[in-house]
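*Asks:* sequence? don't have it. structure:
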């Protein structure tokens, strides 16, 4: 638990990415192709494709750069960022950040467990509350580059948590998400992902 707390503190004070300076109007034009999977306004209709609307700009920039450089492997994104320079990426991020995410619903049978994990963590497993980095309403911490989660598709969130758990996704600062996901069962991951989908 001490390692996790130290990691959280370091991540709040250390950042590798400069603040974004994107142009949302330019980003609208540059993101036309992105709309095929993520929706024109960033609200994808397919559960495995993430909603980008309302996502923190700094986080979007980090992820696009990581995907472009193959630091983060996303087969569905192969070639999609080819030819995009950093300004293009900042503009696209600014556009999606300016849009409003459309919230979803939490499955009734997942509410109690999902809410408990999100708000309080699991002390017996040394799992910190999600609110510590992602906020009570899932708005994230923009200055630290921590993503907004509210309204995100449960299927996508579940897939990402399992990817962190199997270490097939590794671009989280100080291994924080890998450490947390490694302690979560499939049942717990499903519950918290469902809760996040209805959180807004």
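*Replies:* Perfect, I can see it now. None of the values given here were measured: they were computed from a predicted structure.

*Asks:* every contact and neighbour count from this point should use C-alpha atoms.
*Replies:* OK.

*Asks:* and the helices in this protein?
*Replies:* Along the chain, the stretches classed as helices by DSSP state H are 2-13, 24-30, 35-38, 57-68, 86-98, 111-120, 131-134, 154-165, 176-181, 186-197.

*Asks:* nearest residue to the residue nearest the centre of the chain other than its sequence neighbours?
*Replies:* Most central in the chain under CA atoms, centre = their mean is residue 147, positioned 4.5 Å from the mean C-alpha point. Counting by CA to CA, 6 or more residues apart in numbering, residue 147 lies nearest to residue 140, which is 4.9 Å off, once chain neighbours are set aside.

*Asks:* the one you found - how many residues pack around it?
*Replies:* 23 (other CA atoms under 10 Å).

*Asks:* isn't it up against residue 132?
*Replies:* No. In this structure, residue 140 is not within contact of residue 132 by CA atoms under 8 Å, at 9.1 Å.

*Asks:* residues contacting residue 53?
*Replies:* 41-43, 96-101 (CA atoms under 8 Å, 6 or more residues apart in numbering).

*Asks:* got those as JSON lines, with distance to residue 125 and neighbour count columns?
*Replies:* Below are the contacts of residue 53 laid out as JSON lines (distance: CA to CA, whole Å; neighbours: other CA atoms under 10 Å):
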{"residue": "41", "distance to residue 125": "39", "neighbour count": "23"}
{"residue": "42", "distance to residue 125": "35", "neighbour count": "26"}
{"residue": "43", "distance to residue 125": "34", "neighbour count": "25"}
{"residue": "96", "distance to residue 125": "36", "neighbour count": "27"}
{"residue": "97", "distance to residue 125": "34", "neighbour count": "22"}
{"residue": "98", "distance to residue 125": "37", "neighbour count": "18"}
{"residue": "99", "distance to residue 125": "37", "neighbour count": "17"}
{"residue": "100", "distance to residue 125": "35", "neighbour count": "14"}
{"residue": "101", "distance to residue 125": "32", "neighbour count": "21"}
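
*Asks:* in addition, the following structure is provided for comparison:
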């Protein structure tokens, strides 16, 4: 597992260096089409099952936009929206949204303790690693490795994605195999608890 993670980190890092940083100002000009679902600056989506894009991380967002455009990651609501955009447009979009501030939600107080324990310490009995190991103790993610920021993300979105990983429905991206392995060991209760915890993590 350590070798797999090291390979992923190296691969993502080389991809990021090869493409260089995007231009947030140019990305803002292309972001108008995104606001109807994700809100201004990607900070306030119209529904909880849509992700916040603000501050998530340029490397991660760029890779996801590429996967969505190519069809590797199928999101019906985004069908065709990226077709006319160049690779540089996608990089600029990622840079723009990553430069915006993440607005933190209010976590469910009844789930905070269980979610915090899982996020920070994992579950040794079932082999679930601590989320903080990749996503940062404060939920800030790991930009060079392409691990997204989770602190402030919509709980319902996180729940949906963890269940998709667990069911083998989300398989695209450099980190998918890691997340599929982790999610396969999570119960519905654990998924709900950790998703609620990260929604208020800052």
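*Replies:* That came through fine. What you are looking at is a predicted structure, and each value in this text was computed from that prediction instead of being measured.

*Asks:* where does the TM-score land?
*Replies:* Once superposed, chain against chain, the TM-score is 0.94 (TM-score structural alignment, normalised by the length of structure 1); 197 aligned residues with a CA RMSD of 1.2 Å.

*Asks:* which residues does stretch 109-124 of structure 1 contact?
*Replies:* In contact with stretch 109-124 of structure 1 (CA under 8 Å, 6+ apart) are residues 127-131, 136, 188, 190-196.

*Asks:* likewise for stretch 19-37 of structure 2?
*Replies:* 41-42, 45-47, 50, 81, 88-97, 99.

*Asks:* buried only: go through the residues you listed for me.
*Replies:* 41-42, 45, 50, 88-97, 99 (16 or more other CA atoms under 10 Å).

*Asks:* now the closest residue to residue 170 of structure 2 other than its chain neighbours: how far from residue 38 of structure 2?
*Replies:* With CA to CA, 6+ apart as the criterion, residue 170 of structure 2 has its nearest non-adjacent residue at 5.3 Å, and that residue is residue 164. Applying CA to CA, to the nearest Å, the value for residue 164 of structure 2 to residue 38 of structure 2 is 20 Å.

*Asks:* of the two, which one has the most company?
*Replies:* More neighbours surround residue 38 than the other of residue 164 of structure 2 and residue 38, with 21 against 17 (other CA under 10 Å).

*Asks:* ok, the more buried one - contacts?
*Replies:* 44-46, 50-53 are the contacts of residue 38 of structure 2 under CA under 8 Å, 6+ apart.

*Asks:* cool, and residue 99 of structure 2?
*Replies:* Applying CA under 8 Å, 6+ apart, the residues near residue 99 of structure 2 are 24, 54-55.

*Asks:* if you set the cut-off to 10 Å instead, what comes out?
*Replies:* Counting by CA atoms under 10 Å, 6 or more residues apart in numbering, residue 99 of structure 2 touches 24-25, 41, 53-58, 93.

*Asks:* and residue 142 of structure 2, by the same measure?
*Replies:* By CA under 10 Å, 6+ apart, the neighbours of residue 142 of structure 2 are 9, 56-57, 59-60, 133-136, 148-149.

*Asks:* hmm, back to that, of the contacts of residue 38 of structure 2, which are reproduced in structure 1?
*Replies:* Retained in structure 1 (both residues aligned by TM-score structural alignment, their matches' CA atoms under 8 Å) from these: 45-46, 50-53.

*Asks:* what is the most widely separated pair among those?
*Replies:* 46 and 53 (12.4 Å; CA to CA).

*Asks:* anything in contact with each of those two?
*Replies:* Contacts common to residue 46 of structure 2 and residue 53, judged by CA under 10 Å, 6+ apart, are 38-39.

*Asks:* strands - which of the kept ones among the contacts of residue 38 of structure 2 land there?
*Replies:* Per DSSP state E, strands hold no members of these.

*Asks:* residue 134 of structure 1 - nearest residue in space that isn't next to it in sequence?
*Replies:* residue 140 (3.8 Å).

*Asks:* would you mind measuring from the one you found to residue 85 of structure 1?
*Replies:* Note on residue 140 of structure 1: its distance to residue 85 of structure 1, by CA to CA, is 26 Å.

*Asks:* which residues touch the residue nearest to residue 147 of structure 1?
*Replies:* Going by CA under 10 Å, 6+ apart, the list of residues near residue 140 of structure 1 reads 55-56, 59, 130-134, 146-150.

*Asks:* repeat that for residue 51 of structure 1.
*Replies:* Neighbours of residue 51 of structure 1 in contact, by CA under 10 Å, 6+ apart: 37-39, 41-45, 96, 101-103, 149, 151-153, 156.

*Asks:* what subset of the contacts of residue 142 of structure 2 is buried?
*Replies:* 9, 56-57, 59-60, 134-136, 148-149.

*Asks:* quick one: contacts for the corresponding residue of structure 2 for residue 40 of structure 1?
*Replies:* Superposed on structure 2 with TM-score structural alignment, residue 40 of structure 1 falls opposite residue 40. When contacts are counted by CA under 10 Å, 6+ apart, residue 40 of structure 2 touches 31-32, 34, 53-54, 97, 100.

*Asks:* find the pair from the contacts of residue 99 of structure 2 with maximum spatial separation.
*Replies:* Farthest pair in those, by CA to CA: 25 and 56, 17.2 Å.

*Asks:* and residue 125 of structure 2, how many neighbours does it have?
*Replies:* There are 6 residues near residue 125 of structure 2, going by other CA under 10 Å.

*Asks:* what's the match for it in structure 1?
*Replies:* Checking TM-score structural alignment: residue 125 of structure 2 goes with residue 124.

*Asks:* now residue 142 of structure 2
*Replies:* With TM-score structural alignment as the criterion, residue 142 of structure 2 pairs with residue 141.
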